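Trainee: Below are the sequence and a predicted model for it; my questions follow.
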Amino acid sequence: MIYKGAFRDIIYPSQNREPRATRYRIVLAKHSRLVRAVVHLVSEEPTQPRRTDLVTALDVILNRIIEAELVGVRHDCIRLVVHDGVQLLEYPITYNALEVKRRGGAMPRPPASADQPIHIRSLDVVGGAVAFSADRDGGKPVTDSLGKTLE
């Protein structure tokens, strides 16, 4: 482990647009040759009304945290982990490739079609260049090594 930040509060909208709060921190963890920025959300807070509100708002929370603290960090170096009080779940982070901004932005992209190939390097997909989303159906328990890092 390289860095473990302090927990901070973040307010997000619930399903009916009421304000809810949860806590998060950023953990920088060495993984093979790369350093990973782990966004660690905690949902077992006693004030947390329902877990479904947090899962529904993961995209909003993730993008707010990235825009505040991880602008310019590569997509493949960011992980999202949610601690629900019982287990740690990691959610894959996705993005819409058609939203990736070209460097320089001099030439506009041609209109997109379903059969148009796009080549994107992972170095080009960074926080602030595109909106990220969490794959809620792809959540799986974290590995033991990452779990120990977050403790």
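Mentor: Everything's here; your move. Numbering: from 1, shown residues only.

Trainee: hey, let's count contacts and neighbours off CA atoms from now on
Mentor: Noted.

Trainee: Now do the strands in the chain.
Mentor: 3-4, 8-13, 19-31, 34-42, 78-83, 88-91, 93-95, 132-134, 140-141 (DSSP state E).

Trainee: contacts for the longest one?
Mentor: It refers to strand 19-31. The contact list for strand 19-31, computed with Cα atoms under 8 Å, 6 or more residues apart in numbering, reads 1-14, 35-43, 45, 47-48, 149-150.

Trainee: try it again with 7 Å
Mentor: 1-14, 35-43 (Cα atoms under 7 Å, 6 or more residues apart in numbering).

Trainee: how about CSV for the strands of the chain, with distance to Arg121 and mean neighbour count added?
Mentor: CSV is the format used below for those (distance: least, Cα to Cα, whole Å; neighbours: other Cα atoms under 10 Å):
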stretch, distance to Arg121, mean neighbour count
strand 3-4, 27, 14
strand 8-13, 31, 14
strand 19-31, 20, 18
strand 34-42, 16, 20
strand 78-83, 15, 20
strand 88-91, 22, 22
strand 93-95, 13, 16
strand 132-134, 16, 21
strand 140-141, 26, 14
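
Trainee: okay, now the one to match up with it:
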Amino acid sequence: MIYKSAFKDIIYPAQNREPRVTQYRIVLMKNSRLVRAIVHLVANQPPQPQPIELDTALDVILNRIIGAELIGVRHDCVRLIVQADAQFTEYPVTFNALDVARPGNVASRPATTSDQPIHIRSLDVVGGSVAFYVDREGGKPVSPGVAGMLR
């Protein structure tokens, strides 16, 4: 680990559009290849949301945090870890490839009726360039070493 911020509050809409609050912090962790930005979201502090409410708002929360603190950070360098009680779960972060702007003048390109293949490098997909999404089904427990670092 090379950096751990203090916890901050973030307000987000619940399923019924009422405001809810949770806490997060950014942790920068260096491994042998690169530095990763971990968004550490806490879901066990009173008065915290029901897990279902937080689950439906993860995309909103993640994009607000990225928009405020991680603009320009590569997609492959961002991790989301949600802490509920003593359990830490890491969720894969994805994006919609159709949102990635292709180089060139969009106005001068002819309209097509079929999908065109494009090549997207993860280096080119950064915070602020596309909306990120949380793969809720892909969540898995984090390693004991990472969990210990986040405690």
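Mentor: Happy to help now that I have it. Being a predicted model, the structure only gives us computed values, none of them experimental.

Trainee: Tabulate the strands of the first structure (JSON lines), appending distance to Gln116 of the first structure.
Mentor: Below are the strands of the first structure laid out as JSON lines (distance: least, Cα to Cα, whole Å):
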{"stretch": "strand 3-4", "distance to Gln116 of the first structure": "41"}
{"stretch": "strand 8-13", "distance to Gln116 of the first structure": "36"}
{"stretch": "strand 19-31", "distance to Gln116 of the first structure": "34"}
{"stretch": "strand 34-42", "distance to Gln116 of the first structure": "32"}
{"stretch": "strand 78-83", "distance to Gln116 of the first structure": "27"}
{"stretch": "strand 88-91", "distance to Gln116 of the first structure": "28"}
{"stretch": "strand 93-95", "distance to Gln116 of the first structure": "17"}
{"stretch": "strand 132-134", "distance to Gln116 of the first structure": "21"}
{"stretch": "strand 140-141", "distance to Gln116 of the first structure": "32"}
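
Trainee: Out of the ones you listed, flag the one nearest Gly105 of the first structure.
Mentor: strand 93-95 (19.0 Å; Cα to Cα).

Trainee: So in the second structure, which helix runs the longest?
Mentor: When the second structure is parsed with DSSP state H, its longest helix is helix 51-69.

Trainee: so where is it in the first structure?
Mentor: With TM-score structural alignment applied, helix 51-69 of the second structure matches the range 51-69 in the first structure.

Trainee: and that stretch, which residues are buried?
Mentor: 53-55, 57-66 (16 or more other Cα atoms under 10 Å).

Trainee: now it: how far from the chain's centre is it?
Mentor: Here stretch 51-69 of the first structure is found 7 Å from its chain centre; the criterion is Cα atoms, centre = their mean, to the nearest Å.

Trainee: tilt between the longest helix of the second structure and strand 8-13?
Mentor: 120 degrees (axes from the mean of the first three to the mean of the last three Cα atoms, to 10 degrees).

Trainee: Let me see the contact set for the counterpart of Ile118 of the second structure in the first structure.
Mentor: Using TM-score structural alignment, the equivalent of Ile118 of the second structure in the first structure is Ile118. Residues counted as contacts of Ile118 of the first structure (Cα under 7 Å, 6+ apart): none.
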